[in-house]
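Asks: just to be clear, the model below is a prediction. Sequence and coordinates:
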Amino acid sequence: MVLDPHRWLELRRFRGLYESGAMSLREIAKETGLNRRTVAKYLSGETPVAPPKRAANGQPRRLAVDEVAPLIDAMLRAEILLKGAVVHERLVAEYGFAINYQRVKMYLQEARPRIAEELGISPGQLAGLHRRFEVVPGAQAQVDWGDEGKILAHVGIPKVYSFHMTLSYSRDPFCCFTTSQDLAAFFDCHRQAFAHFGGVPMSIVYDRTKTVVRRHVAPGEAVPLHPEAVAFAGHYDFDPDVLAAYRPTGKGRVERQVLIIRDHVLAGRAFSSIEELNSAFTAWVPLRRAKVHGTHGEVIGLRAVRDHMALRPLPQIPYVVAQRHLRYVGKDCLVAFEANLYSVPALRVRPRQLVEIRATKSQVSLHSTSSDHRGGTLLATHPRAVGRGARVVDETHWNGLPTGAGRRVTAGGELSAPRRKEGQDPGPDSLVALLNRAAATQVEVGRRPLSVYDELTGTRPFTTHPSTEETS
């Protein structure tokens, strides 16, 4: 099999990656759309790769990308870091060229260094460049998580996370600490940030976290948002802005803040609770706002005033995000959620009944899947447990179940007496039972030789040893 020129060009660029071990045959086959055996045959060097065929006049055959090459070069001269997906999109939408995206990517690999050289940009500079953007007051905030590890492990909290939101115009920071990164905690931190700033920015930049993005998609496709993220953003009237994959510079302002807070708030200090961590950040904020920022050259606090004034107002009713899960009721009237157990009323459930759990950051409520005669579904409400292995039980939920208080044992005869209630005076019968029990311990037990029993039964003795005796 001889590859056509397009396939030859496409496969040739993977040879160095394959030989260096950066890509496997399977990955190259998936990228090129070729069979894995074909890729292995041509990259192994056993089969020479045929060069591109030439036209009848001896000149190289013209490729489809050659027609749009001047346009691509012009785009790169205007913006050297323009992404291949954007170039392909504009060629199709604005110029009507039906060209393959892979052809555009291959051409950019050759054209970008050439255009950069024309513009006086070295290859090393090209690799580290990114586009800086500026925004108007109140227009944007950036959000990120920080993993603070076992900072509270000595008090039984295995993991602590820091939530960060930074206003892009002023770099005014917000941070709070939590033990979870789930949906309820994520948007509860948003509410705290909005209260801290006194309003809501017009847009918030996220990476592709699972609390915002429902699933990952290929580059160029629309990112499907999590339904709760859409509802939360609609309630607070801001636009979620999800970064493209592998674009850490897209929210560099908040990522820098994560490191700053670790250095200025956490480093060299010991804490014993989440509240102490949050208080330490609150005490540090005035110091941060008094600094002159190295990029915009203004005092952060003064610039933050303009940022806060441009924010959108907070709604009167907060949006409460709750995780929803279905769980079964155990025979002990306990429901398992996140490795913890929560009780439900025994008189309102049955074993293996399916109940719905609605969990917020601080509370867990358990609901029946069908309403009662009053139209309600709530079975129980508990504070949310921290960590794993906790039992959160309301003792009244076990009312109506056997307690085992009526259990009695007897030895038979006069040695047993009825169980006396607490506070009741012992009667004469109780005294007699005690005397009988004491007298029974003084009974002497007689001993006889086994031969006596042999004579009575007329059987041969089991042993002839004269000293063998049995207690009678």
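Replies: It's in. Numbering: from 1, shown residues only.

Asks: use CA for all of it now, contacts and neighbours both
Replies: Noted.

Asks: so residue 381 makes contact with residue 367?
Replies: No. If you go by Cα atoms under 8 Å, residue 381 and residue 367 don't touch, sitting 9.0 Å apart.

Asks: in addition, the following structure is provided for comparison:
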Amino acid sequence: MTESEKMEVRRMYQEGVSISELSRRTGHDRKTIRKVVQEQEDGKKPLSGTKRKGSKLESYKPYVEQRMRFGVLNAERILREIREQGYTGGITVLREFMHPLRPVVSAKATRRFETGPGEQAQIDLGAFPYIDTEGNRRTLWCFAMVLSYSRMLYLEFIKASDQLHILQALRNALEFFEGVPKTILSDNCAPLVLSNDGHGHVDWQPVYLDFAKYYGFVPKACKPYRSRTKGKIERPIRYIRDSFWPTAFVDLAEVN
């Protein structure tokens, strides 16, 4: 084992990775790993009478468990939070601790569908609850539009999820992109869709249909209960929610 490998083994051991796990990761037997972690940094004198330090994560585990119970499952976000509290360890030991606590999710494979430049954009709306300065529970809505080919993204927080606010945000997005895609794929939210039989026939809200004709795009809706059809736009909403929310802000302009 090289000196750099030994240093890496010692580092991971100090972060709480077990002898058995280190053996599995490096391919060396446990006896060799144990000898490495017991040596002093000069690699000559064994550490006598010393005990292994506890994991740097130990005192933060209750906080991590609490955050996960509240639905915060992003390790990078939790790492930022506990580092603000004084945690000095790495993300590897945090992920290993979080892994068995995560809910088991099984999903069917979804075929990836790609489009050419200018062919398609996808839009979505996500709810972002917060507590105002008077202690009242309120909600902002994040409108998102992504160009399917380039993945160029537009986000705008709006006060309501009604048709007026959605179409205003969509108009702002088209102006931001300085162009209009051939089709815009959405889910089946009531401000845009009256009904969708799941077999290709969609009854659109008349105002949205007029909006589409004016700007020159074809509206399309994903099949009911198949939101993964527009997976390109689902990921940015999830990323904003996991990594940046909740956040402190004064007004809508500041959060945008």
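Replies: Everything's here; your move. Bear in mind that the values here come from a model prediction, so they are computed numbers and not experimental data.

Asks: is residue 341 of structure 1 in a helix, a strand, or coil?
Replies: strand (DSSP: H, G, I helix; E, B strand; the rest coil).

Asks: could you measure from it over to residue 305 of structure 1?
Replies: 47 Å (Cα to Cα, to the nearest Å).

Asks: can you check which part of structure 2 stretch 436-451 of structure 1 sits on?
Replies: Under TM-score structural alignment, stretch 436-451 of structure 1 corresponds to no residues of structure 2.

Asks: what does residue 130 of structure 1 correspond to in structure 2?
Replies: Correspondence of residue 130 of structure 1 to structure 2, assessed by TM-score structural alignment: residue 110.

Asks: wait, a strand at its match?
Replies: No. Residue 110 of structure 2 is assigned coil when assessed by three-state DSSP, not a strand.

Asks: what's the neighbour count on it?
Replies: Per other Cα atoms under 10 Å, the neighbour tally for residue 110 of structure 2 reads 10.

Asks: dump the residue contacts of it.
Replies: residue 228 (Cα atoms under 8 Å, 6 or more residues apart in numbering).

Asks: what's the neighbour count on whatever residue of structure 1 lines up with residue 210 of structure 2?
Replies: With TM-score structural alignment as the criterion, residue 210 of structure 2 lines up with residue 231 in structure 1. Using other Cα under 10 Å, the number of residues around residue 231 of structure 1 comes to 13.

Asks: could you look up the SS state of residue 231 of structure 1?
Replies: Using three-state DSSP, the three-state assignment for residue 231 of structure 1 comes out as helix.

Asks: against residue 171 of structure 1, how distant is it?
Replies: 27 Å.

Asks: swap in residue 27 of structure 1?
Replies: Counting by Cα to Cα - residue 27 of structure 1 and residue 171 of structure 1 are separated by 41 Å.

Asks: and these two? Which one has more around it.
Replies: residue 171 (24 against 13).

Asks: and the aligned partner of the more buried one in structure 2, helix, strand or coil?
Replies: Under the alignment by TM-score structural alignment, residue 171 of structure 1 pairs with residue 151 in structure 2. Look at residue 151 of structure 2: counting by three-state DSSP, its state is coil.

Asks: which non-adjacent residue is nearest residue 151 of structure 2?
Replies: Computed as Cα to Cα, 6 or more residues apart in numbering, the closest residue to residue 151 of structure 2 that is not its neighbour in sequence is residue 232, at 7.6 Å.

Asks: aligned partner of that neighbour in structure 1?
Replies: Using TM-score structural alignment as the criterion, residue 232 of structure 2 maps onto residue 253 of structure 1.

Asks: so that match is in which element?
Replies: helix 252-261 (DSSP states H and E).

Asks: what is the following helix or strand past that helix packed up against?
Replies: Past helix 252-261 of structure 1, further along toward the C-terminus, the next helix or strand under DSSP H and E is helix 274-289. Packing contacts for helix 274-289 of structure 1, counted by 3 or more Cα pairs under 8 Å, 6 or more residues apart in numbering; DSSP states H and E, involve strand 173-178, helix 300-309.

Asks: TSV for the ones you listed, including mean neighbour count and distance to residue 142 of structure 1?
Replies: Formatted as TSV, those follow (neighbours: other Cα atoms under 10 Å; distance: least, Cα to Cα, whole Å):
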stretch	mean neighbour count	distance to residue 142 of structure 1
strand 173-178	23	10
helix 300-309	19	14
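
Asks: residue 146 of structure 1 is nearest to which of those?
Replies: Proximity to residue 146 of structure 1 (Cα to Cα) singles out strand 173-178 among those, at 9.2 Å.

Asks: quick one: the strands in structure 2?
Replies: 120-131, 137-147, 153-158, 183-186, 193-196, 202-204, 218-221 (DSSP state E).

Asks: export these to a markdown table and tack on distance to residue 33 of structure 2?
Replies: Listed next are the strands of structure 2 as a markdown table, based on distance: least, Cα to Cα, whole Å:
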| stretch | distance to residue 33 of structure 2 |
| --- | --- |
| strand 120-131 | 48 |
| strand 137-147 | 49 |
| strand 153-158 | 48 |
| strand 183-186 | 54 |
| strand 193-196 | 61 |
| strand 202-204 | 63 |
| strand 218-221 | 57 |
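
Asks: how about the helices and strands packed on helix 274-289 of structure 1, which one is nearest residue 166 of structure 1?
Replies: strand 173-178 (4.7 Å).

Asks: got a list of contacts for that closest one?
Replies: Counting by Cα under 8 Å, 6+ apart, 160-167, 185, 189, 193, 196, 257, 274, 277-278, 281, 285 sit against strand 173-178 of structure 1.

Asks: give me the buried entries from the residues you listed.
Replies: Using 16 or more other Cα atoms under 10 Å as the burial test, these include 160-167, 185, 189, 193, 257, 274, 277-278, 281, 285 as buried.

Asks: what distance do you get for the equivalent of residue 171 of structure 2 over in structure 1 to residue 181 of structure 1?
Replies: Taking TM-score structural alignment for the superposition, residue 171 of structure 2 sits opposite residue 191 in structure 1. With distances taken as Cα to Cα, residue 191 of structure 1 is found 15 Å from residue 181 of structure 1.

Asks: I figured residue 141 of structure 2 hits residue 126, correct?
Replies: Yes. Residue 141 of structure 2 is within contact range of residue 126, at 5.5 Å (criterion: Cα under 8 Å).

Asks: sorry, back to before: which residues are contacting the helix holding residue 253 of structure 1?
Replies: Contacts for helix 252-261 of structure 1 (Cα under 8 Å, 6+ apart): 142-146, 164-166, 168, 171, 173, 281.
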